[in-house]
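Engineer: structure for this input, please:
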Amino acid sequence: MRTYPNSKETKEIIKQLVSIPSPSGNTKKVIQYVEGFLTALNIETRRNRKGGLIATLPGENNNEHRMLTAHVDTLGAMVKEIKSNGRLRLDLIGGFKYNAIEGEYCEIHTSGGKIYTGTILMHQTSVHVYKNAGKAKRNQENMELRIDAKVENADDIRALGIEVGDFVSFDPRVQMTDNGFIKSRHLDDKASVAILMQLMKRLKEEKKALPYTTHFLISNNEEIGYGGNSNITPETVEYLAVDMGAMGDGQSTDEYTTSICVKDASGPYHFGLREHLVQLAEANHIAYKKDIYPYYGSDASAAIRAGHDIIHGLIGPGIDSSHAYERTHETSLDNTEQLVYHYVHSEIVSY
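Structural biologist: You can find the predicted model right below:
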């Protein structure tokens, strides 16, 4: 396999990103991390009112713009109910199932700034007590959060400062293997955020003007549907979302190539831009797969739904077990970064 020249640096950025809790609605710290990285490179940034971060690199053509986006918000949960047995009932943030977080370590982030650890478990976990431990449904009614504190009732929990509405984040359990695999929660979409951060660093170091002024949106509400649907300049012609490629039965996406999405639940992506990306990949010996993601939406599709008159596309590294304990390989990161690098240097698709 081809050696990825920035693999150590990119994987370290991923490790840092996934280790910063950032469920949708509570992303301030991770945005600050990305902002600090870009500020150190003297890249112009600004915040939008939703809390997302926009970086801009000027281009030779300022009449037509591009925008690339990746999202830093993740799946998570919120305290729904303080139970009389000294445990918490959860309400999920993002599109995933309770079975994906059974047995997961987590943190409760109180409004007062305190953090408590805990574990997400079935109420009927003990096989020595509950005959239906394996058959009970994994749902909101049966699953609960066990706090690592001496609490026996709701009053004990409230005495800790925990209340309804407090955010719950999941332990990423990030691991990097010697043969190039990256295993962690929240590679969707922090792997892509790391790719864009590395891309901006490379562009800044090369000191070569882009053909078009290019904006990079680090969005913070994608998992709930509206992270990248605003702050798109009137000059923006093309909008490329960099987000995970979905793997599973019937899919062509894998963990070693970049995935070019041709259609998701929102419908087909722009044919001209999709074919342009394919041509760039083939011309530059970048391994890719075209694919359809049946139950998926991106910041690019959110922008289209919001009424923006743009050419929209979607690419990303292939991610196994999306919205659970995810995995990809450094070659997929490499192929995706190379494709976005050649893309930002290419001509805008004719419309």
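Engineer: hey, let's count contacts and neighbours off CA atoms from now on
Structural biologist: OK.
Engineer: so which bits of stretch 217-225 are buried?
Structural biologist: 217-223 (16 or more other C-alpha atoms under 10 Å).
Engineer: now show me the structure for the sequence below, then we'll compare the two:
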Amino acid sequence: MIPIDTDYLKETLLKLLAIPSPTGYTDQIVHTVGRELESMKIPFELTRRGAIRATLQGEKPLLDRAIVTHLDTIGAIVRELKPNGRLGIAMIGHWPARFAEGARVTIFTDNRSFRGTIQPLKASGHVYNEEVDTQPVTWDNLEVRIDEKVYTRADLETLGFNVGDIIAVDSAPEVTQSGFIKARHLDNKAGVACQLTAIKALRDTGATLPVTCHPLFTISEEEGTGASSILTGNIAAMVAIDNSTVAPGQNSREDTVIIAMRDQGAIYDYHLTHRLIQLCEEQSIPYVRDVFRHYRSDAASALSAGNDLRTALICFGLDASHGHERTHIDSLASLTNLICAYLQSTPRIQHDRNKLGPLEGFPMLALGKNEKE
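Structural biologist: Okay, here's the model as predicted:
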């Protein structure tokens, strides 16, 4: 197992968390990650909209791999300039209004940014008494209070507010002495930090990769399209890196790797998934398996777009996903170790060289035995 730089991992995560990047407003974080790749001398290309496709050269052609994380986060968008000088909003991504209440935010207009707070319509118990606890928790019952002297719709218009302005929610990170990391947007900036740390570890140690790998950084996963348009025909397998869901009824933990067997959008490839499990066991990387019922990843969007490739999903453990999130450095370190192990492992299904091929050489599962990827 090659050494990883956990200080770099934490520093990179905190740097990423400081950059607003709700879906649709990702240019700044694309530049930041691009500069990080340039500093490591990793070649990469950008799509028209800004998704990043990097290349780690391997020894053999035609069995390229991809690892993918997403740079975009949840957020909100202005849907109404209200008569009281506040903003009606709708969500970007899918997250509960309950966790939007009280969020400190930045609103990006066409010409500048403003600070504000997401408030429930009935925010003061001194005015509304028990109604503050009984009003429905919905996006229709939220508004943004702007930190400017605005009291009417005309005031908003004078300052340049418009329907469609993007709203970014503060991440407010905290790293505890016990190793927990608390913040909004750990989904998926923690995954991005792990991916960059793995790339750095491979580069620093001069590790040889058996096949070429393409680290991908997508910009629209939270709205469902993710890795749908960034793949090429040479990629035979793709591993998505994202958060798990720690909750009752789930098997995920905050201090291990989680290997997803399926989610709402995909049943993950048996051979690739079990190869990752084998790597965890061989290298003593703590892991658990889980199934996610209300969850969709970059890998699922790639399959939905018609890409024919083996997919898997490996995760860091996350409590309260899309809310006040928390993970542990042990989970991030273990996930980074698994990424490094996977990229150094040799593919075992040579049949995957073919976009279309014969029956001969295609793997077959029987009585629990399989030829792993």
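Engineer: sorry, back to before: now tabulate the buried residues of stretch 217-225 of the first structure in a markdown table and tack on distance to Phe181 of the first structure and secondary structure.
Structural biologist: What follows is those, written out as a markdown table (distance: C-alpha to C-alpha, whole Å; DSSP: H, G, I helix; E, B strand; the rest coil):
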| residue | distance to Phe181 of the first structure | secondary structure |
| --- | --- | --- |
| Leu217 | 27 | strand |
| Ile218 | 24 | strand |
| Ser219 | 26 | strand |
| Asn220 | 26 | coil |
| Asn221 | 27 | coil |
| Glu222 | 25 | helix |
| Glu223 | 24 | helix |
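Engineer: buried sites along the longest strand along the second structure?
Structural biologist: Determined from DSSP state E, the single longest strand within the second structure is strand 60-70. For strand 60-70 of the second structure, a neighbour-count test (16+ other C-alpha under 10 Å) marks 62-70 as buried.
Engineer: now do stretch 307-325 of the second structure
Structural biologist: Neighbour counts over stretch 307-325 of the second structure (16+ other C-alpha under 10 Å) mark 307, 309-319, 321-325 as buried.
Engineer: sort out for me which of those are in helices.
Structural biologist: Using DSSP state H, the subset of those located in helices is empty.
Engineer: identify the farthest-apart pair in the buried residues of strand 60-70 of the second structure.
Structural biologist: Greatest spatial distance among these (C-alpha to C-alpha): Leu62 and His70, at 25.1 Å.
Engineer: between the two ends of stretch 12-21 of the second structure, how far is it?
Structural biologist: Terminal residues of stretch 12-21 of the second structure are spaced 15 Å apart (C-alpha to C-alpha, to the nearest Å).
Engineer: ugh, wrong one, stretch 81-97 of the first structure
Structural biologist: End residues of stretch 81-97 of the first structure are separated by 19 Å (C-alpha to C-alpha).
Engineer: what does stretch 44-59 of the first structure give?
Structural biologist: Stretch 44-59 of the first structure has an end-to-end distance of 13 Å (criterion: C-alpha to C-alpha).
Engineer: what's it in contact with?
Structural biologist: Where contact means C-alpha atoms under 8 Å, 6 or more residues apart in numbering, the residues beyond stretch 44-59 of the first structure that reach it are 27-28, 31, 35, 38-39, 43, 209-220, 227, 231.
Engineer: give me the neighbour count for Tyr343 of the first structure.
Structural biologist: Neighbour count of Tyr343 of the first structure, defined by other C-alpha atoms under 10 Å: 16.
Engineer: ok, Thr346 of the second structure next?
Structural biologist: As a burial measure, Thr346 of the second structure scores 12 neighbours (other C-alpha under 10 Å).
Engineer: state the helix or strand in which it lies.
Structural biologist: Element membership of Thr346 of the second structure [criterion: DSSP states H and E] is none; it lies in no helix or strand.
Engineer: for it, which residues are in contact?
Structural biologist: With C-alpha under 8 Å, 6+ apart, Thr346 of the second structure has these contacts: 210-211.
Engineer: how close does it get to Leu209 of the second structure?
Structural biologist: The value you get for Thr346 of the second structure to Leu209 of the second structure, if C-alpha to C-alpha is used, is 8 Å.
Engineer: check Ile52 of the second structure too.
Structural biologist: As judged by C-alpha to C-alpha, Ile52 of the second structure and Leu209 of the second structure stand 20 Å apart.
Engineer: hey, where'd the helices end up in the stretch 251-351 of the first structure?
Structural biologist: 271-283, 299-305, 330-344 (DSSP state H, counting those that start in this stretch).
Engineer: let's have those in TSV, adding distance to Ala246 of the first structure.
Structural biologist: Output for the helices of the stretch 251-351 of the first structure, formatted as TSV (distance: least, C-alpha to C-alpha, whole Å):
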stretch	distance to Ala246 of the first structure
helix 271-283	17
helix 299-305	15
helix 330-344	13
